[in-house]
Every structure is written in C-alpha cells, then in structure tokens.
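K.L.:
here is a sequence together with a model predicted from it:
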Amino acid sequence: MMYFSAEIPEQDYPELVSLWEASVRATHHFLKESDIAFYKSLILGGYLQEVALCCMRNESGRMMGFSGTAEGKLEMLFVHPDYRNEGVGKKLLLHAIENQGVNLVDVNEDNVEAAGFYAHFGFKTIGRSALDGAGNPYPILHMELQ
C-alpha cells in the first residue's frame, strides 16, 4: 500500500536527500562523483524550499519517491531504486498534473529513460538547452504536456 504525503517537514529532508542521491546514482550514469556532490549541495542549500513537495510513502512510512513543483513546472521527480517500476513515478506525475497544474518539465537529454517516461504521458520536446540550469554541460530537453 502506498499513500501521498503533501506535507514534508524539514526534519524529513535528510531522508528526502538520501532518496534523491540513491535515485540519481541509479539513473544518472553520465554524472561524475563531483557532479553529484555539487547538485546535492544545491538541493541542501535551498532547492527544496523553492518547490511544493509531495511524496509517496509505503505502509511503514518509508519515502518511496517525491516530486517538487513550481508554477506549473515539474522541477524534480525522483523514485528510490527499491521502488522503481512499481508505479510510484506514475502516481507522482499524475498527481502533479491533476492537482498542481503541471504541464512543463525539463529532463537531462542523457537520461533517455526519463525522457521516454515523460513522452509516454504526453510530454513533447519543445526546446533544448546545451547547458543545464547550473551552467554545466549536461543538455536539457524542455518538454510540455500536449
């Protein structure tokens, strides 16, 4: 059994960041160790406070995945590797679309699986940036729900 938790108190941020790191290590194989440390510092340094967070928890309360949205854009969606392919990402995405008005997402071009996931739910690529939001050379696909 899974359930949504729209309120994520700051005392749960360490669990959330741990989930983020596990997810990134399982899916972002193009990142170097120094990149992971860099992005982790950004998340810890304020990214979490800039988005509306939502998570899915299992019956024992363990965080399975989370999303962060702002102004109609899905800013982050990460699923713990232990719960991949169990519908957690789908439920988080549909919740963001239906309840938070999400119709935009940026995804790393090198994360082909994620780009395919969003395309499966009707997102189309509407643009591309050679650099990511932090100015690093990781191309970003800008996608919009059609």
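P.N.:
That came through fine.

K.L.:
make it CA atoms for all contacts and neighbour counts henceforth
P.N.:
OK.

K.L.:
helices along the protein, start to end?
P.N.:
Applying DSSP state H to the chain gives helices spanning 13-27, 33-44, 88-100, 112-120.

K.L.:
closest one to residue 106 among those helices?
P.N.:
helix 112-120 (9.0 Å; Cα to Cα).

K.L.:
distance of residue 3 relative to residue 115?
P.N.:
Per Cα to Cα, to the nearest Å, residue 3 is found 25 Å from residue 115.

K.L.:
between these two, tell me which one has more neighbours.
P.N.:
Neighbours per residue, other Cα atoms under 10 Å: of residue 3 and residue 115, the larger number sits with residue 115, 21 against 15.

K.L.:
once you drop chain neighbours, what's closest to that one?
P.N.:
residue 107 (6.3 Å; Cα to Cα, 6 or more residues apart in numbering).

K.L.:
center of the protein, which residue is that?
P.N.:
The chain has residue 77 as the residue nearest its centroid, 1.8 Å off, counting by Cα atoms, centre = their mean.

K.L.:
structure B:
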Amino acid sequence: MFTIRRAQAGEGDRIVEIWRAAVDATHDFLSTEDRAAIDAEVCAFLPHAPVWLAVDGKNRPLAFMLLDSGHMEALFVDPAVHGRGIGAALVRHALALHPGLTTDVNEQNGQAVGFYERLGFRPTGRSPCDGQGRPYPLIHLAHPG
C-alpha cells in the first residue's frame, strides 16, 4: 500500500537515491561521463524541487514525480518496487490535476516508452537530443485527457 503526497523538507537524499537507482536500472544507454554530469545536475536541483511522492505505510518514499504545470518533467520509481502500479498511480494523479498531460521519454528507454503508451500517451514529436543537448533522443508524448 502507498499514498501520494508532496515531498517534505529533509527528503531530498531519499529522492536522489530513488533517481540514482532508477537510472542505473533503466538508462544503460548513458555514457559514463554523461551519467556523472547528469548526477551532479540532479544533486544540485532535485532535493529542493517541488515533487510529488508515493510513500509506503511507514511514510518512506518509493517514487517521485515532478510536474511543471501540465508537463511531467520526471517520473522515477525505486526499482525494488517496479511493477506494483506506483508509477501508474503517480501518472493518474498528474492526469487528475492536468488532463492532457505531456511528458518526454528517452527513446532508448523502451520500457518507459511502453509504460506511457499503455497509459494512453501518444507521440507528438521527437527531438534528436535531450533537454541539455546531449545525444539522447526524446519522444514527446501527450495524453488525450
């Protein structure tokens, strides 16, 4: 069982821990250098970002989502709890707040592409690089709302 709530002060380290574990489990396409650079960027930003959390019965964060208006900037689930519906629940929460939600997904992350497609997202475009200009193509997705 889990609930969804806003992150609280002092949870930044756990959020970064979730990010690192999820990226290590799903982003094997990243070069070692890019992985290190992205890690530094995430550590500087993520602990202070206004994220939504899925937490277990002991209030321990299991996954997080970052929303910017109607765009989901990030969704990461601890690999130890993959496949339990936690990511889908966070997306449903975001859709309740923002029907017509958009997001971007790394093209090389086939598991994530399939996840979003199963939830009803459809491609709206493609970029040859990620948001920082690195050579990791993005698929732009939108939910019909």
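P.N.:
Now that the structure is in, tell me what you want to look at. In this text the structure is predicted, and so the values were computed from the model without any measurement.

K.L.:
quick one on the thing from earlier: OK, contacts around the aligned partner of the residue nearest to residue 115 of structure 1 in structure 2?
P.N.:
In structure 2, the residue paired with residue 107 of structure 1 according to TM-score structural alignment is residue 105. Applying Cα atoms under 8 Å, 6 or more residues apart in numbering, we find residue 105 of structure 2 in contact with 112, 113, 138, 139, 140, 141.

K.L.:
the corresponding residue of structure 2 for the residue nearest to the centre of structure 1 - nearest residue in space that isn't next to it in sequence?
P.N.:
When structure 2 is aligned by TM-score structural alignment, residue 77 of structure 1 is paired with residue 75. In space, and not counting its chain neighbours, residue 75 of structure 2 is closest to residue 65: 4.4 Å by Cα to Cα, 6+ apart.

K.L.:
circling back to that earlier point, out of the helices of structure 1, nearest to residue 58 of structure 1?
P.N.:
Closest approach to residue 58 of structure 1 among the helices of structure 1 (Cα to Cα): helix 88-100, 10.1 Å.

K.L.:
buried residues, that closest one. List them.
P.N.:
88, 89, 91, 92, 93, 95, 96, 97, 100 (16 or more other Cα atoms under 10 Å).

K.L.:
stretch 17-34 of structure 1 too?
P.N.:
17, 19, 20, 21, 22, 23, 24, 25, 27, 28.

K.L.:
over to stretch 71-79 of structure 1?
P.N.:
73, 74, 75, 76, 77, 78, 79.

K.L.:
contacting residues around the aligned partner of residue 16 of structure 1 in structure 2?
P.N.:
Matched by TM-score structural alignment, residue 16 of structure 1 corresponds to residue 15 in structure 2. For residue 15 of structure 2, the contact set (Cα under 8 Å, 6+ apart) comprises 46, 47, 61, 63, 64.
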